[in-house]
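Participant: have a look at this fold, sequence not included:
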């Protein structure tokens, strides 16, 4: 009889712990996170030729976004990216992009973002992004990302770009 009471106590303890862990997990999702960053297109390829940044011009994007995680594995992201272009001693806002997409956690700090892209320049396309958290803090983290934009439209050739992004998520 004593063994039976011990078994019941252990099962109750395990059930209570499991319930508490599940209850905590339910309270964490959906989870909302924001981020800001700097985006540098490195090289762009098209039928018109290859264009590299940091040469006769410099382009920088300033992505700001909101991630809504439905679970620990999947989420939605809305990103807004103004782009500034500097050349010949002057600079201007060259483009603004709305960049919605799906987030897939890959584990060990890696995330895949599959994004659609809609630009004020009249271009549109897709942007797969591979993201890695490089420094994780209590209330914020730093990340690095490899965006690979593919763009179409506006009577211009299709382009494929390799970029580099760094940012702060909070």
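Facilitator: Thanks, I have it. None of the values given here were measured: they were computed from a predicted structure. Residues are numbered from 1 along each chain as shown.

Participant: going forward, measure contacts and count neighbours with C-alpha atoms only.
Facilitator: Will do.

Participant: in the chain, where's the longest strand?
Facilitator: In the chain, with assignment by DSSP state E, the single longest strand is strand 90-107.

Participant: tell me the first helix or strand C-terminal of it.
Facilitator: Along the chain past strand 90-107, the next helix or strand (assigned with DSSP states H and E) turns out to be strand 110-119.

Participant: tell me what angle the helix or strand that that next one is followed by forms with strand 90-107.
Facilitator: If you walk from strand 110-119 toward the C-terminus, the next helix or strand you reach (DSSP H and E) is strand 124-136. The directions of strand 124-136 and strand 90-107 differ by 70 degrees, with axes from the mean of the first three to the mean of the last three CA atoms, to 10 degrees as the criterion.

Participant: ok, and here's another one to check against it:
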């Protein structure tokens, strides 16, 4: 966990620092854009040990996403997400997990974005989460739809891969 915090801090400094020459400030014609967002992620299915677990089988899980993005140039940016996962059954509900996800994103034409994140879960699992997203509503508070593909290992469990649907609103 300590290495994750140090890595995240180093990446944040790397992507947000500005270096100036002796004679003139270098801006590359693209100002630093810092944006925040929040949203909901709905896991759909997870494959582990040849067993597929659907979200509504025995419980319902939903994640509350908050994130911040730093874009230094038009080709890529850095993003940090924190996701609180809640699991509800017919008898109770609980915070199942907190997921910390630093990563890089690559904006494409037409409002599409490809993102790859490192993922660190408080339950001891870790891995990567590649995703593809699309801005559905542009403006001051853009609405996006993203399809993440979480891949996890660790905590003495076998490899798992899942699918989810993420809706976000920019702030």
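Facilitator: Everything's here; your move. If you're wondering where the values come from, they're calculated on a predicted model, not measured in any experiment.

Participant: what is the neighbour count of residue 123 of structure 2?
Facilitator: 12 (other CA atoms under 10 Å).

Participant: where in structure 2 does the longest strand of structure 1 align, residue-wise?
Facilitator: Aligned by TM-score structural alignment, strand 90-107 of structure 1 falls on residues 92-109 of structure 2.

Participant: you'd agree residue 4 of structure 2 is in a helix?
Facilitator: Yes: Residue 4 of structure 2 forms part of a helix when assessed by DSSP: H, G, I helix; E, B strand; the rest coil.

Participant: please tell me how far it sits from residue 93 of structure 2.
Facilitator: 29 Å (CA to CA, to the nearest Å).

Participant: repeat that for residue 78 of structure 2.
Facilitator: 33 Å.

Participant: compare the two and say which is more crowded by neighbours.
Facilitator: When neighbours are counted by other CA under 10 Å, residue 78 of structure 2 and residue 93 differ, and residue 78 comes out ahead with 24 against 13.

Participant: for the longest strand of structure 1, what is the distance to the chain centroid?
Facilitator: Per CA atoms, centre = their mean, to the nearest Å, the displacement of strand 90-107 of structure 1 from the mean C-alpha position of its chain is 8 Å.

Participant: do the same with stretch 57-68 of structure 2
Facilitator: Worked out by CA atoms, centre = their mean, stretch 57-68 of structure 2 lies 12 Å from the chain centre.

Participant: circling back to that earlier point, the match of strand 90-107 of structure 1: which residues count as buried?
Facilitator: By 16 or more other CA atoms under 10 Å, the buried positions in stretch 92-109 of structure 2 come out as 96-107.
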